[in-house]
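test case, fold it:
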Amino acid sequence: MSEIHFAMGGAIFDGFTKDHAQLISKHGLPGFEPYRGKLMDWVDRPQALKELLDGLGIRLITASNGGPGQLCEFIDTSKREQTVSDHVDFCRDFLKVFGCAHFKINMGGRPSGGTTPEDIRAIAETVTEIGKRTGDLGVTIAPHPHIWGPIERPEEVRALLDQTDPAIVSWIPDTAQLNLGGGDPVQLIDDYYDRLAAVHWKDSKAEYRGYTGPTPTKEMHTEEILYKDLGAEGVNHPAIWTMLSDRGYDGWITLDLDPPRPNEGEGTVDDKMGINVRYLQETLKVPHL
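Down below sits the predicted model:
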């Protein structure tokens, strides 16, 4: 029996309220992974959020970094100590309240001229320093490659992981982010399976299956959402599910979905959650959420 469990990502919500928590519960998802920047009403009162989620049987598995009052400068060494300090403070004061085992982090914006090898070394050093300190708190640091971020292309993903200590730094791949960045999600996740803290799932248009071209632009995303519901088939999720199951993965998979765009034919948040949960249950036939 698979021990994989599924969580809802917080990007789909506008902020976070009791109604949003009830939607997660309605769809039977046992986990929640918010963004700090969308939790500003809760950041200073984590116990109240925990009580809300506990009452619905939902576990906060981690929260992404970012938002007001937290510096996210991973390349600029002059800002490293403040970045590290802000992240460790959030880990101690917020994530630990929920018993989180890992801390998912984005790594800031992409340099205007692209990411250099020196940039990747700087990011590796910053992530490692955060990871040493969060590790002392019992929380593993987990960088998250993301298009339009400094680590988006497959060679950048490999370089960052190869330059960091597996005992200190794990990672959280996103299937569509890897795909749109020109990488092979199945291969990258398989190659760095032993480094997984968790996994994010979303899809892309079928035409992106096997894509190795330049990363789509933010303007393209504005014109038409790049991030599609599971089943769009840009990403081979059945192969990823089989690989994770065969290798004995027993962690979390987060459905990291953007808010629906009604002007593009998408319905409500409730509708979107239902579409993706049904894919898990009816297409992949997962044994449980």
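
please make it C-alpha for all contacts and neighbour counts, starting now.
Fine.

now the strands for the stretch 151-289 of the chain?
Counting by DSSP state E, counting those that start in this stretch, the stretch 151-289 of the chain has these strands, from start to end: 199-201, 252-255.

ranking the ones you listed by burial, who's on top?
Ranked by mean neighbour count under mean count of other Cα atoms under 10 Å, those are led by strand 252-255, which reaches a mean of 24.

Ser170: what's it in contact with?
Thr140, Ile141, Ala142, Pro143, Leu161, Arg195, Leu196, Ala197 (Cα atoms under 8 Å, 6 or more residues apart in numbering).

export those to a markdown table and tack on distance to Trp252?
Shown next, in a markdown table, are the contacts of Ser170 (distance: Cα to Cα, whole Å):
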| residue | distance to Trp252 |
| --- | --- |
| Thr140 | 14 |
| Ile141 | 15 |
| Ala142 | 13 |
| Pro143 | 15 |
| Leu161 | 20 |
| Arg195 | 14 |
| Leu196 | 10 |
| Ala197 | 8 |
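
sequence B follows; please return its structure for comparison with A:
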Amino acid sequence: MDKFPFQLGIHPINWVGEDVKEHGNDTTFEQIVDEIQALGLRGTEMGRKYPTDSALLKEELSKRGISLSSQWKTVLFSDPAYRDVELADYREHAKFLQGMGSKVISTCEGGGSLHFDARRTPNEKEVLRLDEAGWRSLAEGLNAAGAIAQEYGLKLTYHHHGGTVIESPQEIDRLMELTDPSFVYLLFDTGHAYYGGADPLKVLQKHYDRIAYVHLKDIRQDVLDRSRAEQADFVTCIRNGVFTVPGDGCIDFEPIIKELVTRGYDGWAMLEGEQDPEEHPAYDYAKQSLLYLNSLKTT
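Model (predicted):
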């Protein structure tokens, strides 16, 4: 795994779904981390099967030589009425990650999403895009949360994400324009970039100076096309199998990895598949993905 200047890890979402709860729901924490260790990887994100007691989690990860890179944090900053409560919660999140030795907080606005916004109702079908006031409020909230993250030696890395208000390349661009680069960084996700209509390589090149964390995720083009024709929502797309690990989909990772290597990116890059492990066993798919990534020409 020393071929790259960056640290290669893997997200537990390959074993246990976060957005689709039935995916891998019977999988244990021990199976996940044992298989991460067997893959020779040294980093993981927090998952819903992981122990929440930090001392126990540290012990279990440490004895397998694994570090906790981050933990997802949904925020609701687009509505200023929630900001004080959200920032207090963000501080607690930062304290936990600091104690685990993490350096970044994976952060995503939930407001307007069908799946992350508890205010939405089951009969609604579309993401509510931000108005001007929402954009301003989101940027202000993220800047404030980024300052809190800095207090704890962390970076707020914004996760552009399918089915949310920051999904398209234009939305990524605007978020980067409106937020303070000293407080708000970008979590570059290849799969979500493609899902949102972007060329992942162009997103990487355009915003490299803001990128502090990377997710390596692939897309099945045929599934995406079929899901879009059916006007499927984001979670249905996952159930349909739109995502997979690098090397198993349509994204050409060679220029992406070459760009990261050439620029000397030295943060975490996490393998992600987010698919049903009954049909696509996480360990087997990750092993093949690692072979694929190591076969790429990076110079």
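
and the TM-score between them?
Laid over one another, the chains give 0.85 as their TM-score (TM-score structural alignment, normalised by the length of structure 1), with 270 aligned residues with a Cα RMSD of 2.5 Å.

which one of the strands of the stretch 151-289 of structure 1 lies nearest to Thr62 of structure 1?
strand 252-255 (10.3 Å; Cα to Cα).

mean deviation, that closest one versus structure 2?
For strand 252-255 of structure 1, the mean deviation from structure 2 after alignment is 0.8 Å (mean Cα distance after the TM-score superposition for structure 1).

against structure 2, where does that strand fall?
The aligned range for strand 252-255 of structure 1 in structure 2 is 268-271, by TM-score structural alignment.

quick one: which of the strands of the stretch 151-289 of structure 1 is nearest Ala7 of structure 1?
strand 252-255 (4.5 Å).

what does that closest one rub up against?
Contacts of strand 252-255 of structure 1 (Cα under 8 Å, 6+ apart): 4-9, 31-33, 198-202, 276.

can you check stretch 167-176 of structure 2 too?
For stretch 167-176 of structure 2, contacts defined as Cα under 8 Å, 6+ apart pick out Ala139, His160, His161, Val165, Ile166, Val184, His192, Ala193, Gly196, Gly197, Ala198, Val203.

pretty sure the third one sits in a strand.
In this case it means His161 of structure 2. No: under DSSP: H, G, I helix; E, B strand; the rest coil, His161 of structure 2 sits outside any strand and is assigned coil.

that one reaches His192, doesn't it?
Yes: His161 of structure 2 is within contact range of His192, at 5.5 Å (criterion: Cα atoms under 8 Å).

starting at the chain centroid, how far to the longest helix along structure 2?
Selection of the longest helix in structure 2 by residue count, based on DSSP state H, yields helix 132-151. A distance of 19 Å separates the centroid of the chain from that of helix 132-151 of structure 2, by Cα atoms, centre = their mean, to the nearest Å.

and that helix, what does it pack against?
Helices and strands touching helix 132-151 of structure 2, by 3 or more Cα pairs under 8 Å, 6 or more residues apart in numbering; DSSP states H and E, are helix 83-99, strand 155-159, helix 169-178, strand 184-189.

most tightly surrounded among the ones you listed?
strand 155-159 (a mean of 28).

so which of the contacts of stretch 167-176 of structure 2 is the most crowded?
Within the contacts of stretch 167-176 of structure 2, Val184 tops the neighbour count with 28 neighbours, counted by other Cα atoms under 10 Å.

what does that one align to in structure 1?
Val184 of structure 2 maps onto Val169 in structure 1, by TM-score structural alignment.
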